[in-house]
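> Here's my sequence, what's the structure:
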Amino acid sequence: MVTTQLKSLFSLEGKTALITGGSRGLGFQIAEALGEYGAKVIVTARKQGELDEAVATLTERGIDAEAIAADVSDVSEPERIGAQIEAEGGRVDILVNNAGTSWGSKTEEMPIKGWDKVMAINLTAPFLLSQQIAKRFMLPGGWGRIINVASVEGMMGHHPDMIGTIAYNASKGGVINFTRALAAEWAARGITVNAIAPGYFPSKLTDYTLDKHGDHLIRTTPSGRLGNDDDLKGAALLFASDAGAHINGQVLAVDGGASII
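The predicted model follows:
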């Protein structure tokens, strides 16, 4: 039997979560989980139409949800997002840095514009958003949860038979150590910073890779499958709630065991 005390540790009632890239895929999955446990969710993405659909779906499920259209590759957007939330009388208790992109190329052919695009979205945006949200809300309040969506690709090399993703791997490796460094810096100020490192999940970002190498990836995953629409929910809820209050600077791979063999 689940006790009232245990339920309260996972409850997010009264909290607000900001999820970047939250209109679909992994970000939407996380928004569902946090919203189901009581958080108000604010989802951001570039396309207003996709945001409207996401908010409508979340609202139908009884989740308090709203959206802010934003392109986090623009270095001015994190400040605008924070200022807009603050001006509307809101706040952010939980930040999920999920928005991400990749660029497939052999390293010797990688264009600088591709490298810069990946770094801007995958690494610079989490830094600027964490900075803005912490300064405005978390540090003054002495409480906060930051969850960075990294990748198992940031923990290891990339198989040479697959299309090269040097910028993606480097950026996600950066996210992992960004998580550790920021966790150490802000731990005494009431903020935890952790990372989820997904393996391969079906998504717009992974469509090409799964089309070419999906069978191989499934065969080399001990669980024998890809990630599904629920597999990140438990990890996100743990890191966002008081149940994970003493977990800080950690990276949790959610990959069916693929990274351990």
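
> From here on, just use CA atoms for contacts and neighbour counts.
Noted.

> Now do the strand or helix carrying residue 31: everything it contacts.
Assigned by DSSP states H and E, residue 31 falls within helix 25-36. Helix 25-36 is contacted by residues 12, 17, 19-22, 40-41, 43, 54, 58, 62-65, 98-99, 203-204, 229-230, 232-234, 236-237, 240 when judged by C-alpha atoms under 8 Å, 6 or more residues apart in numbering.

> Following up with a second sequence; could you model it the same way so I can compare the two?
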Amino acid sequence: MNLTDMFGLDGRIALVTGGSRGIGAMIVEGFLAAGCACVYISARKTAQVEAAVEDFNSRYPGKVVGLPVDLSTVEGCRGLAKELEAREERLDILVNNAGAAWGEPFEGFPEAGWDKVMDINVKSPFFLTQALHGLLKAAGTADRPAKVINIGSIDGMRLNPWETYSYHASKAAILYLTKRLAARLVQDHIIVTAIAPGAFQSDMNKAARDHGDAVAQSIPVKRIGAPEDMAGAAIFLASKAGDYVVGDTIAVDGGLVHGDLKTSIDA
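This next block holds a predicted model:
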């Protein structure tokens, strides 16, 4: 077996939403190291995108292009697709990573906290994949399918201790949406899968970012996730090595979902 061919992404074109920081940036770094010809990143804040592009291109010259856009609306998803269509004839890999969270007690949980999270975490991945269907089909073949990777969360597989009602609902929804999309798009040589991250340092996971050592004590492997953990899972699914994985979700969480004996017994 040729492992370079199996896990390499030479010549591939990718788009990572929310790719300017956190888990998205970890995935971008991995794709670049694996040989992607070009990785497009999108995020809502232009300055943030520009700073990330400058940083990535300082190490991988000319390989990263920023496309700032608000993906919380269908118009934003379609606008991003048009921007990409103007630059590329195909898209090999789409990572739906952009996300939002909201925590507030049940009694006062607002409609805005529901709509914002559901729009960006569930509606956006569907309508962006729909808008990019043509470019993904142009890339996909039986021998080299295009890939869509949805970034969920272990909070879609188990409860966390906080009152994040819309976040829990959205992350459960994206995992099942992944199955539905996979069943439809496999006929177009587009493979859809998902990753459910656990504790990784990011602005959305402030506990892991600011109190990593303490958080690690509740994780079976006794550490929070490293960038290589997330990048490795994404490279596997995006590469030839993951071509036979369809509609499934990989929990990248150090054992919180499947290795936590206390949780298993309580369940």
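
> Any chance you could compute the TM-score here?
The TM-score (TM-score structural alignment, normalised by the length of the first structure) is 0.91; 253 aligned residues with a C-alpha RMSD of 1.8 Å.

> OK, contacts around residue 18 of the second structure?
Contacts for residue 18 of the second structure (C-alpha under 8 Å, 6+ apart) come out as 24, 25, 41, 42, 43, 96, 97, 98, 99.

> Map it across to the first structure for me.
Aligned counterpart of residue 18 of the second structure in the first structure: residue 21 (TM-score structural alignment).

> where along the second structure do the helices fall?
Assigned by DSSP state H, the helices in the second structure fall at 3-7, 22-33, 46-59, 74-85, 111-118, 124-131, 133-139, 165-185, 206-210, 212-216, 227-238, 261-266.

> deepest of these, which one?
When you average the neighbours per residue for each of those (mean count of other C-alpha atoms under 10 Å), helix 22-33 leads with a mean of 23.

> Could you export the contacts of residue 18 of the second structure to CSV, including columns for distance to residue 209 of the second structure?
Listed next are the contacts of residue 18 of the second structure as CSV, based on distance: C-alpha to C-alpha, whole Å:
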residue, distance to residue 209 of the second structure
24, 15
25, 15
41, 22
42, 22
43, 20
96, 22
97, 18
98, 18
99, 17
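
> Alignment lookup: residue 61 of the first structure to the second structure.
Aligning on TM-score structural alignment places residue 61 of the first structure opposite residue 59 in the second structure.

> Give me the distance between that match and residue 52 of the second structure.
Using C-alpha to C-alpha, to the nearest Å, residue 59 of the second structure is found at 11 Å from residue 52 of the second structure.

> and what of residue 19 of the second structure?
Distance, residue 19 of the second structure to residue 52 of the second structure, by C-alpha to C-alpha: 8 Å.

> Ok, which of the helices of the second structure comes nearest residue 252 of the second structure?
Smallest distance to residue 252 of the second structure across the helices of the second structure (C-alpha to C-alpha): 7.0 Å, for helix 227-238.

> who does the closest one touch, helix- and strand-wise?
Judged by 3 or more C-alpha pairs under 8 Å, 6 or more residues apart in numbering; DSSP states H and E, helix 227-238 of the second structure is in contact with helix 22-33, strand 146-151, strand 190-197, strand 249-252.

> relative to strand 146-151, how tilted is the third one?
Taking axes from the mean of the first three to the mean of the last three C-alpha atoms, to 10 degrees, one finds strand 190-197 of the second structure and strand 146-151 inclined to each other by 20 degrees.

> And strand 190-197 of the second structure, what does it pack against?
Using 3+ C-alpha pairs under 8 Å, 6+ apart, strand 190-197 of the second structure is in contact with strand 146-151, helix 165-185, helix 227-238, strand 249-252.

> What of the shortest one?
Here strand 249-252 of the second structure touches strand 190-197, helix 227-238, going by 3+ C-alpha pairs under 8 Å, 6+ apart.
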